[in-house]
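In: Okay, structure incoming, though there's no sequence with it:
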């Protein structure tokens, strides 16, 4: 898998999780623990995207 396609996949997953969070927040019986897990996954994806996108990758 090329770097560009890997980044695109990570960005797609990030967007999917963002939509999941938004949808969960619209329900009055939203599970705050599940939302916290989703937010942590979203942040981990964001960190990975930034790491791979930086010119001086580690």
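Out: Arrived safely, thanks for sending. Model, not experiment: these values are computed from the prediction.

In: can we go C-alpha only for contacts and neighbour counts from here?
Out: Noted.

In: hey, where'd the helices end up in this protein?
Out: Along the chain, counting by DSSP state H, helices occupy 3-26, 32-53.

In: and the ones you listed as a markdown table, adding mean neighbour count?
Out: Below are the helices of the chain laid out as a markdown table (neighbours: other Cα atoms under 10 Å):
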| stretch | mean neighbour count |
| --- | --- |
| helix 3-26 | 14 |
| helix 32-53 | 14 |
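
In: which residues are contacting stretch 42-49?
Out: 7, 10-11, 13-14, 17-18 (Cα atoms under 8 Å, 6 or more residues apart in numbering).

In: Put this next to the previous one:
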């Protein structure tokens, strides 16, 4: 898998997590533990996308 393909896959996962977070927050009595877990996973993916897209400084 190329870096571009990997980034696109991460962006898809990020969007999926965003939808899951939205669904959890809009349902009656959202599960705070689930929300925390989803948000952490989303942030980890975002950090990975940034790491892969930033130019390296040598």
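Out: Nice, I can see it. This structure is a prediction, so every number in the text was calculated from the model and none was measured.

In: measure residue 20 of the second structure to residue 37 of the second structure for me?
Out: For residue 20 of the second structure, the distance to residue 37 of the second structure equals 11 Å [Cα to Cα, to the nearest Å].

In: Could you do residue 19 of the second structure as well?
Out: Remark: distance between residue 19 of the second structure and residue 37 of the second structure (Cα to Cα) = 14 Å.

In: Kindly report the same for residue 28 of the second structure.
Out: The value you get for residue 28 of the second structure to residue 37 of the second structure, if Cα to Cα is used, is 18 Å.

In: Next: residue 29 of the second structure.
Out: 16 Å.

In: what's the answer for residue 30 of the second structure, then?
Out: Taking Cα to Cα, one finds residue 30 of the second structure at 13 Å from residue 37 of the second structure.

In: Please apply the same query to residue 2 of the second structure.
Out: 28 Å.
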